[in-house]
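Participant: Kindly generate the corresponding structure for this input.
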Amino acid sequence: MTLILPKVPLCKYCGAYRFYREPDSICCSNGQICLAESTLPQFLVDLITGIDPKSKEFQNMIRTYNNHFAFTSIGMSCDENYQRRDHGVYTVRVQGQIHHYLNDLIPQNPCNRMIGIQFYFYDPLHQASYRMNMLPRLNMTIVERLVEVLEPNPYAEMITTL
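Facilitator: As a prediction, this is how the structure comes out:
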């Protein structure tokens, strides 16, 4: 038997899709939060939809690129009994609340690897090489272009001017 959740109207303030029984205010606090609008750069459109070798490489590693360029990561307490991958489908059972985890803005120890938001405090000219040192399996050309694309990002600008 297939169960289908009822359709939920889009948010009347920001047009976001919502899940069944999700509160109206979860996406934009009833219109109090307004995200900066931006168009997707053609470079990203080409990487996502292209069939050339560079696009295929990006598509195969899209989660790695996404995680590598993320400001934050997911924070939660997990039931470790469900995290073993000895059989079946990988499952995460969250205990408590899910939240965004934001690393320190500056690594505590200079020998520590940079992660997340810490990359955004470096000059874009050097940021790509720092990122490549962290994950050398990524394509340098793609990393350089992604750094360029994110440079005018209003959220990155806000963070780096704090």
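
Participant: switch to C-alpha atoms for all contacts and neighbour counts from now on
Facilitator: OK.

Participant: Next up, the contacts around the residue positioned nearest the centre of the chain.
Facilitator: Among the residues of the chain, residue 70 comes closest to the average C-alpha position under C-alpha atoms, centre = their mean, at 4.1 Å. Contacts of residue 70 were listed using C-alpha atoms under 8 Å, 6 or more residues apart in numbering, and they are 116, 117.

Participant: What of residue 90?
Facilitator: Residue 90 makes contact with 82, 83, 84 under the criterion C-alpha under 8 Å, 6+ apart.

Participant: mind redoing it with 7 Å?
Facilitator: Residue 90 sits next to residue 83 when contact means C-alpha atoms under 7 Å, 6 or more residues apart in numbering.

Participant: Can you show me the strands along this structure?
Facilitator: With strands called from DSSP state E, the chain shows them at 73-78, 94-101.

Participant: measure residue 39 to residue 5 for me?
Facilitator: Distance check for residue 39 against residue 5: by C-alpha to C-alpha, to the nearest Å, it reads 32 Å.

Participant: Please identify which of the two sits among more neighbours.
Facilitator: Looking at residue 39 and residue 5 with other C-alpha atoms under 10 Å, you find the greater number of neighbours at residue 5, namely 9 against 5.

Participant: circling back: now, of the strands of the chain, which is deepest in the fold?
Facilitator: Stretch with highest mean neighbour count among those: strand 73-78 (a mean of 13; mean count of other C-alpha atoms under 10 Å).

Participant: what's the spacing between that one and its chain's center?
Facilitator: Shown here is strand 73-78, whose average C-alpha point lies 14 Å from the average C-alpha point of the whole chain (C-alpha atoms, centre = their mean, to the nearest Å).

Participant: and that strand with strand 94-101, angle?
Facilitator: Interaxial angle, strand 73-78 versus strand 94-101 (axes from the mean of the first three to the mean of the last three C-alpha atoms, to 10 degrees): 160 degrees.

Participant: Tell me the helices and strands packed up against strand 73-78.
Facilitator: For strand 73-78, the packing partners by 3 or more C-alpha pairs under 7 Å, 6 or more residues apart in numbering; DSSP states H and E come out as strand 94-101.

Participant: contact partners of the strand it packs on?
Facilitator: With C-alpha under 7 Å, 6+ apart as the criterion, strand 94-101 contacts 72, 73, 74, 75, 76, 77, 78, 79.

Participant: swap in stretch 41-52?
Facilitator: The contact list for stretch 41-52 (C-alpha under 7 Å, 6+ apart) reads 55, 58, 59.

Participant: list the buried ones in that stretch?
Facilitator: Across stretch 41-52, burial judged by 16 or more other C-alpha atoms under 10 Å covers 44, 47.

Participant: now stretch 147-155
Facilitator: Using 16+ other C-alpha under 10 Å as the burial criterion, the residues of stretch 147-155 that qualify are residue 147.

Participant: Another sequence for comparison is provided below:
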Amino acid sequence: MAARREYRDPETRHDLGPMNVACAHCGALHWIDERVAASSKHAPEFGICCNHGKVQLEGLHQPPEPLHRLLVGNDAQAQEFRSHITQYNSALAFTSLGVSDDKNINKHGPNAWVFRILGNLRHLSSALTAPDGVSPSYAQLYMYDPSVALQQRMNRNSNLRRDTMQALQTMLTLFHPYAAIYKQAYEILEDVGDVEEAEVRLRVMPGQDHRRYNLPTAEEVAVILPGDGSAGDGRDIILRNRQVNGAPMQRISDIHPAYAPLYYVLLFPHGEHGWHPDIYLDEPEKAHPQRLS
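Facilitator: Next comes the predicted model:
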């Protein structure tokens, strides 16, 4: 007599419904089941987005042209751009993405492409001048004549549209503040001359508004010479004209406010600073508000 299989309830599809319930404080969309237990379906409250209005971040600016048109347009150029937006962003970024990803996860079946990270995600910064015989890349391209920079980007991304790449390159040169800051750092290091291991240190400081960090001014983009006794800060971005022999690319701290806009240039075309550890919760009833971190 054959053994009887153990009975199991048939699998059912779990449906959370539409994700269309807005937070009353910040407008973020949620599923209704994400509301805090103490609230009702008629007056839902959510804590995972803005902690009931205590987290108040500065809003993003309207994307400048031509980026706005490429994001919302329906013509062939806009559709091509959105199909390759990640590649365009990487070609125009100031920093490189350092990551080990799982190559095996996308080998089976026609499922949607998955980007699975193994270990830590990190952003890396190289010297402002490429070594002899090596083509410039990332921030180095912002030091070059625009026509030379465009050709280098197209050499590496021949499947992309040249007119789109040129328009986005011009836009970032005009609107992204770090294009000018990196160029200024490059000129400072050029003026120093042949002093080896001279560096420029970018340290942005919180302003009166705890949601914002101030960009460095000409006085704050300081050149550091070897042996001057300056103490390093892990949250600084250190820029050098040439890579020190044997030195790896510099890893930018993920708590630096420029960590996101230096890589995700098409998401932050105005160079809007991201998260930093000095953001405070908006708690006017407390004499000493807590840091968001």
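
Participant: Once they're superposed, tell me the TM-score.
Facilitator: Both chains were compared after superposition, and using TM-score structural alignment, normalised by the length of the first structure their TM-score is 0.68; 137 aligned residues with a C-alpha RMSD of 2.8 Å.

Participant: Rebuild the contacts of stretch 41-52 of the first structure as a markdown table, extending it with neighbour count and distance to residue 160 of the first structure.
Facilitator: Compiled in a markdown table, these are given as follows (neighbours: other C-alpha atoms under 10 Å; distance: C-alpha to C-alpha, whole Å):
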| residue | neighbour count | distance to residue 160 of the first structure |
| --- | --- | --- |
| 55 | 19 | 30 |
| 58 | 19 | 27 |
| 59 | 17 | 29 |
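
Participant: Among these, which one sits closest to residue 146 of the first structure?
Facilitator: Looking at the contacts of stretch 41-52 of the first structure and their distance to residue 146 of the first structure, the nearest is residue 58, at 11.3 Å (C-alpha to C-alpha).

Participant: And the closest one, how far from residue 130 of the first structure?
Facilitator: Taking C-alpha to C-alpha, one finds residue 58 of the first structure at 19 Å from residue 130 of the first structure.

Participant: Can you report how many residues lie near the counterpart of residue 62 of the first structure in the second structure?
Facilitator: In the second structure, the residue paired with residue 62 of the first structure is residue 85, using TM-score structural alignment. Using other C-alpha under 10 Å, the number of residues around residue 85 of the second structure comes to 17.

Participant: show me the residues around residue 85 of the second structure that make contact.
Facilitator: Taking C-alpha under 7 Å, 6+ apart as the test, residue 85 of the second structure contacts no residue whatsoever.

Participant: circling back: now, which of the contacts of stretch 41-52 of the first structure lie within helices?
Facilitator: When DSSP state H defines the helices, the subset of the contacts of stretch 41-52 of the first structure inside them is 55, 58, 59.

Participant: and which of those is nearest residue 119 of the first structure?
Facilitator: The nearest member of those to residue 119 of the first structure, counting by C-alpha to C-alpha, is residue 58 at 20.2 Å.

Participant: Which stretches in the first structure count as helices?
Facilitator: Assignment of helices within the first structure using DSSP H yields the ranges 42-49, 53-60, 62-69, 124-134, 140-150, 154-160.

Participant: out of these, nearest to residue 116 of the first structure?
Facilitator: Closest approach to residue 116 of the first structure among those is made by helix 62-69 (6.6 Å; C-alpha to C-alpha).

Participant: From the chain's centroid, how far away is the closest one?
Facilitator: Between the mean C-alpha point of helix 62-69 of the first structure and the mean C-alpha point of its chain there is a distance of 7 Å (C-alpha atoms, centre = their mean).

Participant: do the same with stretch 143-157 of the first structure
Facilitator: Remark: stretch 143-157 of the first structure is offset 13 Å from the chain centroid, using C-alpha atoms, centre = their mean.

Participant: what do you get for stretch 130-148 of the first structure?
Facilitator: Using C-alpha atoms, centre = their mean, the distance between the centre of stretch 130-148 of the first structure and that of its chain works out at 16 Å.

Participant: got the end-to-end distance for it?
Facilitator: Between the start and the finish of stretch 130-148 of the first structure there is a gap of 14 Å, counting by C-alpha to C-alpha.

Participant: Where in the second structure does it fall?
Facilitator: For stretch 130-148 of the first structure, the aligned range in the second structure is residues 152-170, judged by TM-score structural alignment.

Participant: Tell me the buried residues in that stretch?
Facilitator: Residues of stretch 152-170 of the second structure classed as buried: 152, 153, 154, 160, 164, 165, 166, 168, 169 (neighbour count, 16+ other C-alpha under 10 Å).

Participant: any idea which of the residues you listed is the one closest to residue 57 of the second structure?
Facilitator: Ranking those by separation from residue 57 of the second structure, with C-alpha to C-alpha as the measure, puts residue 168 on top at 26.6 Å.

Participant: Look up how far residue 48 of the first structure lies from residue 40 of the first structure.
Facilitator: When distance is defined by C-alpha to C-alpha, residue 40 of the first structure is 11 Å away from residue 48 of the first structure.

Participant: again with residue 60 of the first structure
Facilitator: In this structure, residue 60 of the first structure and residue 48 of the first structure are separated by 10 Å, where distance is defined by C-alpha to C-alpha.

Participant: now residue 119 of the first structure
Facilitator: Between residue 119 of the first structure and residue 48 of the first structure the computed distance is 23 Å (C-alpha to C-alpha).

Participant: hmm, back to that, any idea which of the contacts of stretch 41-52 of the first structure is the one closest to residue 104 of the first structure?
Facilitator: For the contacts of stretch 41-52 of the first structure, the minimum distance to residue 104 of the first structure (C-alpha to C-alpha) is 28.5 Å, reached by residue 58.

Participant: Identify the residue nearest the closest one in space, chain neighbours excluded?
Facilitator: Closest residue to residue 58 of the first structure apart from its sequence neighbours, by C-alpha to C-alpha, 6 or more residues apart in numbering: residue 47 at 6.5 Å.

Participant: Show me what the one you found aligns to in the second structure.
Facilitator: Mapped onto the second structure by TM-score structural alignment, residue 47 of the first structure lines up with residue 70.
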